[in-house]
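1. my questions concern the predicted model and sequence given below.
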Amino acid sequence: MAGSCTILIIFSFLFSTVTTATTVNTITPGQSIRDGESTVVSRGQAFELGFFTPGKSRNRYVGIWYKKLSGKVSDRTVIWVANRDTPLSDSSGVLTITQKGFLVLLNSTNGTVWSSTVSKIANNPVAELLESGNLVVKVAKKDDNADNFLWQSFDYPGDNLLPGMKLGVNLVTGLNRYMSSWRGTDDPAHGDFKYMIDPHGVPQLVLTKGNTIQFRAGSWNGLRWTGVPQLRENPVYRFEFVLNQNEVFYRFNVTNSSVPSRMVLSPSGVTGRLTWIDRSQSWQPFSRFSGLTLDQCDNYALCGAYASCNINMNTPSCECLEGFKPKFPDEWSNLDWSNGCVRRTELDCKNGDGFLKHKGAKLPDTRSSRINKNISLLECEKLCSKDCSCTAYANSDIRGSGCLLWFDELVDIRALTENQQDLYVRMAASELASIERRRQSRKKKLVIIIVTSILLAMAMGVLILGWILYLRKKKLKNQGKGNEEMDLPIFDWATIANATCNFSNNNKLGEGGFGPVYKVTLLICK
């Protein structure tokens, strides 16, 4: 019996040493993180790196999750995964760092499952998980200058974008930092959707499914993406957009670092911003926008070229820009707008074209556009006029500066009711004259309608006022009659008998249907 207890105690000790994980702050050559034995924790313990199994999956992955917000293992909020497309089938994984600074994930046969890259060879490399959630490889332990990192996980986002992470392209090295969805809630492999900045032409934010654009947030207008009016200053986070010769990127930072906030891209392509609420111990949406879930007009190029989508219109939602007509009227009438619209009058650049102003627009796709931040709107118009291939222009900054020029068909326009921006579309001079005549005609009709409506309203007002005065006068008259009746004197029986000499026949005047009638005398009766 005693021997059995000893065996049980020894077994329990062995089990506890295997299942209880130790934590470290960094990984250096010669150290390793083994599945189930150890993890890496940031200095302030905000984040943790280790092995995990997502949901109902049986595969093992190396990932980073919020440590302080994690209750049960199944509730972990994983924000980055190393071996997304190469999972481990068992718990034999080992993460280590080489003498040259490569992070390497090995399986049970010491085969490389995943490895990082380095910008240069390091002599004394160290891997550290920063309090921001960024896993970095650097030369010295205390060197936190991002420019000196040999490698960092922030350069390879997953389905989450954390404060301080860049979403964009390094135009020198070609490094493209974009969000990519999981294949499923239990599978972190690269899914169908990407949320990224397209650097072609004038950079813009897009959501793609495969190689197809699903939603276009648009170019940056100085304050926000032109197609996302919901993005505005708020007390939770601050955002910035940078475009120069070296890079283009968007990022945000929280105003209060104690309130976790992140952007996430779901397996179905829905993007949203989540904020941690301590009271409910859960992530709550701060804002939500995507090309698949907002409304019909968010579907990329729904109306085709030279057409605008207006969700506030009754069906159909698409209409050709003024001066254009449906390319295929039969398709258009059947609510197939994909082929868009064509000009009613072809351009005649040599003899002079003009521009038609469209108010309150989500600016068109800018992949075939150019930008000049240093000229005015008037100079922008002149620049577009001189180039016969220029189809439209607008201020690049919604506050009234800079120049944005288009050199192709205008696609993916929609009407906006807030954060409006004006678009100037090139038109033939004869078409502009025709449009002006139609507008003047509509204005005259509108004036006639308004004047007629005002006169009718005034006439109705006079009639109603007259009717009210008549009813009031009638009511007052009826009230006057009632008051006169109430003012008749009332006498008691003795007074009446005395005034008629006790109903003497000498005072009787006659009789009617209601009885005898007596005269009243003020003299003393005899």
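-> Everything's here; your move.
2. from here on, contacts and neighbour counts on C-alpha atoms
-> Noted.
3. ok, so what distance separates the closest residue to residue 388 other than its chain neighbours from residue 394?
-> Leaving aside its chain neighbours, residue 388 sits nearest to residue 349 (5.8 Å; criterion: Cα to Cα, 6 or more residues apart in numbering). Note on residue 349: its distance to residue 394, by Cα to Cα, to the nearest Å, is 19 Å.
4. the more surrounded of the two?
-> Under the neighbour definition other Cα atoms under 10 Å, residue 349 and residue 394 were set side by side, and residue 394 has more, 25 against 17.
5. isn't that one up against residue 377?
-> Yes. Using Cα atoms under 8 Å, residue 394 makes contact with residue 377 at a distance of 7.1 Å.
6. what do these two both touch?
-> Common contact partners of residue 394 and residue 377 (Cα atoms under 8 Å, 6 or more residues apart in numbering): residue 403.
7. this is the other structure I want to compare:
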Amino acid sequence: MNSTTKCFAMNIILLNFLPILPSSTSIAIGSIKPNQPMRDGDVLLSSTKIFALGFFRPANSHNRYVGVWYNKVPNQTIVWVANRDNPIIPVTDNNASGVGLLAVHGNGGLVIYGKDQNTPLWSANVSVSSPYNSMTAKLLDTGNLVLLEEDNGLSQRVLWQGFDHPTNTILPFMKLGLDRRSKLNWFLTSWKSQDDPGIGNWSYRIDPSGVPQAFLYKGQAPRWRAGSWIGERWSGVPKVTNVIYNVSFVNNQDEFSIMYMMSESIFSRIVLGESGTIVPSIWHDQGQQWVKYWSAPEEECDEYGKCGVNSNCDSSNMGEFECTCLPGYEPKSPRDWYLRDGSGGCVRKSGVSICGNGDGFVKVARVKVPDSSKARVNMNLSWKACQQECLRNCSCKAYAKADERWGGFGCVTWHGDLMDTRAFSNAGQDLYVRVDAIVLAKYAKSNGSLSKKGKLAISLVSVLVFLLLVVPISYWLVRRKRKGKQRQNKYSPRVTTRSTYFEDSTAELDESSMHSDIPFFDLTTIAAATDNFSLANKLGKGGFGSVYKVVVFE
């Protein structure tokens, strides 16, 4: 028999000699020690009795589980489960309790036994070099079940903790993210059903690649995205004004994590439901109920990639199609778009060049910025430098502030398709999308805001239009007035060629216009003078139509 086998055998013998308490006995205890296990019916309380740990069964199940719940909330609210996929199955339906045992043990540190106390159903799987009789399990006032190594009654170090293995609930001081040293991944998984706390199909976890962001997955497929982290919250999560809490955000070589903290006097939780819904809530003492302050996903635009790439989803478009293309883009399939199917997304408008040809950026206000898992981030760039950095790189499609605090700082740039952008009224941030010169001018005109270069360009065009249209027409009118006075001299007509300007129009003249001092010509005369609107006589196009050179008979 090897040393490992000997150790295991000795531990089993020690366990079998533990005192057997009647299952009907219920004891409130403060810790679990090697010679003091907790049996089904006993309750382990935190020091201020905020949380309790014990055996429970879901409403419509006979199976038994070890879990943590709020001790001071009347309706049992489970916040953590140990043996969620390995329940204690009762001997008979009429004997659904009294057979479970939670013990501190050398074989795994902390173990759960059913009726067979030789084979554990669940283990904390802790490898301990020191004697296991120095270990103690306690429940902290945060709801965290911890296994401690003690020396003469003094805690030395934490060997294992329940907060490293979240189930379906985030509590204050519980982390979500990744411990890069130990490879621990802190994330939520849903229950299979209200009657089965086993691991379900939904998970809520942090993706640290690119710009960190939170995802809700069904299996391996993303179904909702909380957006990127912008300093105090996720960009796709609304600001919560009636809930006071602090957030700890860590992103370094050892750890990436987010944790929210709240006063112990306020009971709060964030639950991933069996149907795939994230629901934060607070216990309301007066109403004796949990009150949610937001939830997701709720709207159609919450669905990940609802409108495909390079699009913007807006649920406030009442009665209209919620999908629109981002500036400079058009539907990839106009037919599908017409049929209200935006999954194919949008593509850059044909024939458009967006590199060094007067291109710029159009602001798309208050949106959940695109999926940033492949975006680039530079926290040292100023806001103006961020724009210039994106403009210099032809592959850069959009940019935004990395952090919204203190007026905003840092730079995030996207260099591929823009996926999962959606509009908000009370959340989000501003996104700047790269467009060509034509689209830039269009948006500048519609928004009434132009850059200095844009204003200078319009001024030059206005002067040019004045010189080309107003001056020649004025000159022509003066000449016509002089000719009217000279009509009495009946000279033989001679033909001269002169550049003058007419705009082709099909508008009819009313009767009052016939008495104006300005001469009018019928369509036949104009057609003859322009050689039937020949392209050879076309000089250009003005604000009201085409401009032609004509032949005038004097």
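-> Perfect, I can see it now. Bear in mind the structure is a predicted one, so any value in this text is a computation, not a measurement.
8. TM-score of the superposition?
-> The TM-score (TM-score structural alignment, normalised by the length of structure 1) is 0.73; 414 aligned residues with a Cα RMSD of 2.4 Å.
9. which SS state does the alignment partner in structure 2 of residue 240 of structure 1 fall under?
-> In structure 2, the residue equivalent to residue 240 of structure 1 is residue 248, according to TM-score structural alignment. Per DSSP: H, G, I helix; E, B strand; the rest coil, the local secondary structure of residue 248 of structure 2 is strand.
10. ok, residue 248 of structure 2 - how many residues close by?
-> 13.
11. for it, give me its contacts.
-> Residues near residue 248 of structure 2 by Cα under 8 Å, 6+ apart: 257-261.
12. likewise residue 262 of structure 2?
-> Contact partners of residue 262 of structure 2, counting by Cα under 8 Å, 6+ apart, are 172, 244-246.
13. which one of the residues you listed has the most neighbours?
-> Neighbour counts for the contacts of residue 262 of structure 2 peak at residue 172, which has 22 neighbours (criterion: other Cα under 10 Å).
14. can you find the partner of that one in structure 1?
-> Using TM-score structural alignment, residue 172 of structure 2 lines up with residue 163 in structure 1.
15. mind listing the strands for the stretch 51-200 of structure 2?
-> 51-56, 65-70, 78-81, 101-105, 109-113, 120-123, 135-139, 145-151, 154-161, 169-170, 176-179, 185-186, 188-193, 196-207 (DSSP state E, counting those that start in this stretch).
16. in CSV, list those along with distance to residue 316 of structure 2 and mean neighbour count.
-> Converted to CSV, the strands of the stretch 51-200 of structure 2 look like this (distance: least, Cα to Cα, whole Å; neighbours: other Cα atoms under 10 Å):
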stretch, distance to residue 316 of structure 2, mean neighbour count
strand 51-56, 42, 23
strand 65-70, 39, 22
strand 78-81, 35, 22
strand 101-105, 53, 25
strand 109-113, 52, 24
strand 120-123, 49, 19
strand 135-139, 47, 25
strand 145-151, 45, 20
strand 154-161, 45, 15
strand 169-170, 31, 23
strand 176-179, 32, 22
strand 185-186, 35, 20
strand 188-193, 30, 22
strand 196-207, 26, 21
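17. residue 318 of structure 2: which of those strands is closest?
-> Judged by Cα to Cα, the one of the strands of the stretch 51-200 of structure 2 that comes nearest to residue 318 of structure 2 is strand 196-207, at 30.2 Å.
18. what residues in structure 1 pair up with the helix or strand following that closest one?
-> Once the chain leaves strand 196-207 of structure 2, the next helix or strand it forms, by DSSP states H and E, is strand 213-218. The alignment of strand 213-218 of structure 2 onto structure 1 (TM-score structural alignment) spans residues 204-209.
19. contacts for the matching stretch next, please.
-> The contact list for stretch 204-209 of structure 1 (Cα under 8 Å, 6+ apart) reads 192-198, 213-220, 225, 269, 290-291, 366.
20. redo that, cut-off 7 Å
-> Under the contact criterion Cα atoms under 7 Å, 6 or more residues apart in numbering, stretch 204-209 of structure 1 has outside partners 192-198, 213-220.
21. now stretch 438-453 of structure 2
-> Contacts of stretch 438-453 of structure 2 from elsewhere in the structure, counted by Cα under 7 Å, 6+ apart, are 328, 359-362.
22. next structured bit after the lengthiest helix in structure 1?
-> For structure 1, the helix with the greatest residue count under DSSP state H is helix 429-486. Under the assignment DSSP H and E, the closest C-terminal helix or strand after helix 429-486 of structure 1 is helix 493-499.
23. for structure 2, just list every one of the helices.
-> All helices of structure 2, identified by DSSP H, fall at 3-16, 334-338, 383-392, 437-447, 452-465, 471-485, 523-529.
24. out of the contacts of residue 248 of structure 2, which end up buried?
-> With burial judged by 16 or more other Cα atoms under 10 Å, the buried subset of the contacts of residue 248 of structure 2 is 257-260.
25. TSV for these, including distance to residue 53 of structure 2?
-> Below are these laid out as TSV (distance: Cα to Cα, whole Å):
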residue	distance to residue 53 of structure 2
257	26
258	25
259	23
260	22
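26. let me know the closest of these to residue 551 of structure 2.
-> Taking these together and measuring to residue 551 of structure 2 by Cα to Cα, the closest member is residue 258, at 78.7 Å.
27. name the nearest residue to that closest one, ignoring sequence neighbours.
-> Spatial nearest neighbour of residue 258 of structure 2, chain neighbours left out: residue 249 (4.6 Å); criterion: Cα to Cα, 6+ apart.
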